[in-house]
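Participant: okay, sequence plus prediction incoming.
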Amino acid sequence: MNLRFVVTRLGMLVVTVLVSSLAIYGAMFLTPGDPATLLIGGSRNPDPAVLDRIHREYHLDDPFIQGYWHWLSNCLHGDFGTSLVYRGSVTDLIGDRAGTTLALVGYAAVLVLAAGITIGTVAALRGGRTEALATTLTAGAMAVPTFVMAVVLIWLFAVQLPWFPVYGSGEGLTGTLSHLTLPAVALAMTWIGYVAQVTRTAVRAELRSEHVETARSRGVPEWTVIRRHVLHNASGPVFAVSGVGVAGLIATAAIAEQAFGTGGLGALMIEAAAKQDMTVVQAVSLLFVVVFVVINTTVDLVSAALDPRAAQKGAR
């Protein structure tokens, strides 16, 4: 792999995180009024002693860059501050909710990869009506927003057919899988469509390629041609869009968590924003940005390893 490409991507990761963290920290200061009042829920008559304590604790009287660096350095050490609404450590709040979000995103990612790649591959290899049906269904899946899919799934599989629970995250492996099935499907459906479409296109392109025709003309068995030449060469774009899909699941997890009451990090951020608990909002937002950027960078590096030509273009 091109070393310059790797260094460039890692540098972009660091810059993106720093710029995003600066925007997240600065958003509080763009709001009219004293940022300290936001940290206590925007009270009209806040206690001056409380305001003074918040100013000292959050270094709000420091110059902007100095206060930002103090906040960021604490975050780098795992200290996200104290929530004045939830009356506890933000780090502990994140720790209590992170497992649910991780399980939900992981479940949805498995559905995206398994269903999307399978549907796209079968559609491209069989063609005809199978391909037309798969294209229609996946295009429809891509067009339905997550919150609409959540409502449909609740109505169908919880009201009409009471097969799955629709609230909470469950306990134990069986309970967790049962509670997270509907939110995972709602979260994954759009990306299943994307992955299936890209997989179908990539496999179709490889089936028409010259090297595949050459392998067939030499009498290479069809399954060997598909496995070694078609699927292997199509893996680059399929992996790339799958990685973007997993990152997208993190960005939209809050919608499914709020719809099904699973109580993950996304739901925590929405609740904290409604209560103007900016300390929690800043911490969760920064965490989501970091995870999103790391996944995208990892996808770029693996895609470059699968296709060195992409690395050469990206390094220019």
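Facilitator: Done, it's in.
Participant: all contacts plus neighbour counts: C-alpha atoms, from now on.
Facilitator: Fine.
Participant: did I read that right, residue 108 in a helix?
Facilitator: Yes. Counting by DSSP: H, G, I helix; E, B strand; the rest coil, residue 108 falls inside a helix.
Participant: compute the number of surrounding residues for the spatially closest residue to it that is not a sequence neighbour.
Facilitator: Closest residue in space to residue 108, ignoring its immediate chain neighbours: residue 184 at 4.6 Å, by CA to CA, 6 or more residues apart in numbering. For residue 184, the count of nearby residues is 26 (other CA atoms under 10 Å).
Participant: list the contacts for residue 184?
Facilitator: Applying CA atoms under 8 Å, 6 or more residues apart in numbering to residue 184 gives the contacts 104-105, 107-108, 111, 256.
Participant: tell me the one of those residues nearest residue 75?
Facilitator: Checking those against residue 75 with CA to CA, the nearest one is residue 105 at 23.4 Å.
Participant: wasn't residue 7 part of a helix?
Facilitator: Yes. According to three-state DSSP, residue 7 belongs to a helix.
Participant: look up how far residue 298 lies from it.
Facilitator: 13 Å (CA to CA, to the nearest Å).
Participant: which of the two has more residues huddled nearby?
Facilitator: Using other CA under 10 Å, the more surrounded residue of residue 7 and residue 298 is residue 298, with 15 against 12.
Participant: which parts of the host helix or strand of the more buried one are buried?
Facilitator: For residue 298, the element it lies in under DSSP states H and E is helix 278-306. Within helix 278-306, the residues that count as buried by 16 or more other CA atoms under 10 Å are 278-290, 292-297, 299-304, 306.
Participant: could you identify the helix or strand that succeeds it?
Facilitator: Next in sequence after helix 278-306, counting helices and strands by DSSP H and E, comes helix 308-314.
Participant: figure out how far that next one is from the centre of its chain.
Facilitator: The chain centre lies 25 Å from the centre of helix 308-314; the measure is CA atoms, centre = their mean, to the nearest Å.
Participant: who are the packing partners of that helix?
Facilitator: Counting by 3 or more CA pairs under 8 Å, 6 or more residues apart in numbering; DSSP states H and E, the packing neighbours recorded for helix 308-314 are helix 3-30, helix 278-306.
Participant: tell me which other helices or strands the shortest one touches.
Facilitator: So the one you mean is helix 3-30. By 3+ CA pairs under 8 Å, 6+ apart, helix 3-30 packs against helix 64-76, helix 278-306, helix 308-314.
Participant: next up, a second structure to put side by side with the first:
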Amino acid sequence: MSRFLTRRLGALAATLLVSSFLIYAAMYAAPGTPESFLVQGRTVSAEVLASIRAQYGLDDPFLLRYWHWLIGVLGGDLGESLTTRQDVASLLMSRIPTTLWLTTYAAVLIVVFGVAAGVAAGLRGGVFDTGVLLASSVGFAIPTFFAAVLLMSVFSVTLGWFPVFGSGSGLPDRMLHLTLPAVALAVPAAAVVARITRTAVVEERDAEHVSVALARGVPWRVVARRHIVRNAMLPVTTIVGVNIAALVAGAAVVEHAFTLDGVGALLINAVQQKDFAVVQAVALVLVAVFGLVNLVVDVLYAVIDPRVQLGGESA
């Protein structure tokens, strides 16, 4: 297991290094420059522009600028926001709790409802199976932003059950405020997870080894737990991991709709204001989160099926 983890951590480090270069390069390849934003369209002298470029190191060669930025990131220095003049790391730390609560809440909903509905549909079949297929098709077709607007209209404006704005304070109040955003964020992903889980369970249920186990008199509950559900969890783990990793990026739409002070809302504002340092930091965080979730999925693969671990170490 130690060699397996070492390989995966090395791959994650290489991914983050390449991603950091692409993120830094993409920001400077995009239209607009930091100095043009800083002057806010005002006409300034060449000396002022030169001083701005010197202050932010824009006259240095590109690779040197990237190297200084990378060293700063490794040391915890993500730069300074061009709009607020605040430390970017401090801005992120103030926004991360809201996004973390939201995505964790949504991830729990995806696992509980998506996996549970898919397993039940695959094992039971019949009307319940048809209902899950229909509900998953509808859920997958609903865009996240439309789901957010619909939930707000029904459960906040019409029924008044949930608040619309803010993330709340304290556990009960926070859960109340984040319920609608989490549901809006989880609906499409839960639909995909339910559909794929159901398909994986049906394939395992109709497999030959299941028929043999039942013919030998093994109780259905044991067969369902050990032979069907467990074997079906490999593809399910993959799709759950991918969808949970995508929640951080998808949270931007939901945070904007519900005016939450999360990382996603910070990213949208930074892009609109061409705040290079903030965009680069948030993008790097998104890549890191996606890589860490994939690492967790790899470890779960090795736990569910030790052959995955052995195959990785023999390569």
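Facilitator: Perfect, I can see it now. A quick note: this is a predicted structure, and the numbers were derived from the prediction, not measured.
Participant: need the three-state assignment for residue 83 of the second structure.
Facilitator: Under three-state DSSP, residue 83 of the second structure comes out as coil.
Participant: once aligned to the first structure, how far is the longest helix anywhere in the second structure on average?
Facilitator: Longest helix in the second structure by number of residues (criterion: DSSP state H): helix 171-205. Its aligned residues in the first structure lie a mean 0.8 Å from helix 171-205 of the second structure after superposition (mean CA distance after the TM-score superposition for the first structure).
Participant: what range in the first structure does that helix sit on?
Facilitator: Under TM-score structural alignment, helix 171-205 of the second structure corresponds to residues 173-207 of the first structure.
Participant: give the buried residues for the matching stretch.
Facilitator: Here stretch 173-207 of the first structure shows 176-204, 206-207 as buried, counting by 16+ other CA under 10 Å.
Participant: again, but for stretch 13-25 of the first structure
Facilitator: The neighbour-count check on stretch 13-25 of the first structure (16+ other CA under 10 Å) flags 13, 17, 20-22, 24-25 as buried.
Participant: how far is that stretch from where the chain is centred?
Facilitator: How far stretch 13-25 of the first structure lies from its chain's middle: 17 Å, per CA atoms, centre = their mean.
Participant: Throw the helices and strands packed on helix 308-314 of the first structure into TSV and include distance to residue 313 of the first structure, thanks.
Facilitator: Below are these laid out as TSV (distance: least, CA to CA, whole Å):
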stretch	distance to residue 313 of the first structure
helix 3-30	9
helix 278-306	10
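Participant: closest one to residue 316 of the first structure among the ones you listed?
Facilitator: Minimum separation from residue 316 of the first structure across these (CA to CA) falls at helix 3-30, 8.4 Å.
Participant: now what about the following helix or strand past that closest one, what contacts it?
Facilitator: Next in sequence after helix 3-30 of the first structure, counting helices and strands by DSSP H and E, comes helix 35-39. Residues outside helix 35-39 of the first structure that contact it (CA under 8 Å, 6+ apart): 28-29, 43, 46, 51, 54-55, 60, 84, 276-279.
Participant: what's residue 130 of the first structure aligned with over in the second structure?
Facilitator: Under the alignment (TM-score structural alignment), residue 130 of the first structure maps onto residue 128 of the second structure.
Participant: for residue 150 of the first structure, state which of the contacts of residue 184 of the first structure is nearest.
Facilitator: Of all those, residue 150 of the first structure sits closest to residue 256, with 7.0 Å by CA to CA.
Participant: what number of residues lie near the aligned residue in the second structure for the closest one?
Facilitator: Under the alignment (TM-score structural alignment), residue 256 of the first structure pairs with residue 254 of the second structure. A total of 27 residues lie near residue 254 of the second structure under the criterion other CA under 10 Å.
Participant: before we move on, back to that, and the helix holding residue 298 of the first structure against the second structure, how far off on average?
Facilitator: Mean deviation of helix 278-306 of the first structure relative to the second structure after superposition (mean CA distance after the TM-score superposition for the first structure): 1.7 Å.
Participant: check stretch 243-258 of the first structure too.
Facilitator: Mean for stretch 243-258 of the first structure is 0.8 Å (mean CA distance after the TM-score superposition for the first structure).
Participant: again, but for stretch 96-109 of the first structure
Facilitator: Taken over the aligned residues, the distance from stretch 96-109 of the first structure to the second structure averages 0.3 Å (mean CA distance after the TM-score superposition for the first structure).
Participant: residue 234 of the second structure versus residue 297 of the second structure, what's the distance?
Facilitator: Going from residue 297 of the second structure to residue 234 of the second structure by CA to CA gives 9 Å.
Participant: oh, that last question was meant for residue 56 of the second structure, not what I typed.
Facilitator: Residue 56 of the second structure is 48 Å from residue 234 of the second structure, where distance means CA to CA.
Participant: quick one, which of these two is more surrounded?
Facilitator: Higher neighbour count among residue 56 of the second structure and residue 234: residue 234, with 18 against 13, using other CA under 10 Å.
Participant: got the angle for the helix holding residue 298 of the first structure vs helix 3-30?
Facilitator: Here helix 278-306 of the first structure runs at an angle of 160 degrees relative to helix 3-30 (axes from the mean of the first three to the mean of the last three CA atoms, to 10 degrees).
Participant: quick check: which of the helices and strands packed on helix 3-30 of the first structure is nearest to residue 251 of the first structure?
Facilitator: Within those, the stretch nearest residue 251 of the first structure is helix 278-306; the backing value is 7.2 Å (CA to CA).
Participant: output the contacting helices and strands for that closest one.
Facilitator: Judged by 3+ CA pairs under 8 Å, 6+ apart, helix 278-306 of the first structure is in contact with helix 3-30, helix 35-39, strand 82-83, helix 90-126, helix 232-260, helix 265-274, helix 308-314.
Participant: can I get the ones you listed in CSV with distance to residue 141 of the first structure?
Facilitator: Converted to CSV, these look like this (distance: least, CA to CA, whole Å):
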stretch, distance to residue 141 of the first structure
helix 3-30, 31
helix 35-39, 40
strand 82-83, 39
helix 90-126, 11
helix 232-260, 14
helix 265-274, 23
helix 308-314, 30
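Participant: so which of the ones you listed comes closest to residue 160 of the first structure?
Facilitator: Among those, the nearest to residue 160 of the first structure by CA to CA is helix 232-260 (16.7 Å).
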